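**Student:** whatever this is, show me its structure:
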Amino acid sequence: ISGSAVVKIIEAHVEQPQIMLDKLSEFVSAMKAATQK
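**Tutor:** Now for the predicted structure:
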């Protein structure tokens, strides 16, 4: 599930690499926070 979410973020922002990296960073940070609770 998380892998497909990453792919969707990449697909949505393939022409905007900086936005893509920002969105991926937000997603990964949220996933990391969820596993540390």
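**Student:** make it CA atoms for all contacts and neighbour counts henceforth
**Tutor:** OK.
**Student:** how many neighbours does residue 27 have?
**Tutor:** For residue 27, the neighbour count with other Cα atoms under 10 Å is 16.
**Student:** same thing with the one 3 residues further on?
**Tutor:** Using other Cα under 10 Å, residue 30 has 11 neighbouring residues.
**Student:** sequence B follows; please return its structure for comparison with A:
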Amino acid sequence: MKIYIAGPMTGYKNFNRETFILMAGELERRKYQPLHTA
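**Tutor:** Model (predicted):
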């Protein structure tokens, strides 16, 4: 199942990319296909 990850980017260090990448990794471990803009 594909899941789109959305969240705040403006005003965060490096546009909050670390959080997006960490969440994508967690979703991949749960067998999802994460999509995000980071």
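**Student:** does residue 15 of structure 1 count as helix, strand or coil?
**Tutor:** Secondary structure, DSSP: H, G, I helix; E, B strand; the rest coil: residue 15 of structure 1 is coil.
**Student:** so how far is residue 26 of structure 2 from the corresponding residue of structure 2 for it?
**Tutor:** With TM-score structural alignment as the matching criterion, the partner of residue 15 of structure 1 in structure 2 is residue 11. Residue 11 of structure 2 is 24 Å from residue 26 of structure 2, where distance means Cα to Cα, to the nearest Å.
**Student:** residue 4 of structure 2 reaches residue 27, doesn't it?
**Tutor:** No - using Cα atoms under 8 Å, residue 4 of structure 2 is not in contact with residue 27, being 10.5 Å away.
**Student:** ok, these two, which is more surrounded?
**Tutor:** residue 27 (17 against 10).
**Student:** and that one? What does it align with in structure 1?
**Tutor:** Taking TM-score structural alignment, residue 27 of structure 2 has residue 31 as its aligned residue in structure 1.
**Student:** tell me how many other residues crowd the residue nearest to residue 16 of structure 2 when sequence neighbours are not counted.
**Tutor:** Excluding its sequence neighbours, the residue lying closest to residue 16 of structure 2 (Cα to Cα, 6 or more residues apart in numbering) is residue 9, at 5.3 Å. For residue 9 of structure 2, the count of nearby residues is 15 (other Cα under 10 Å).
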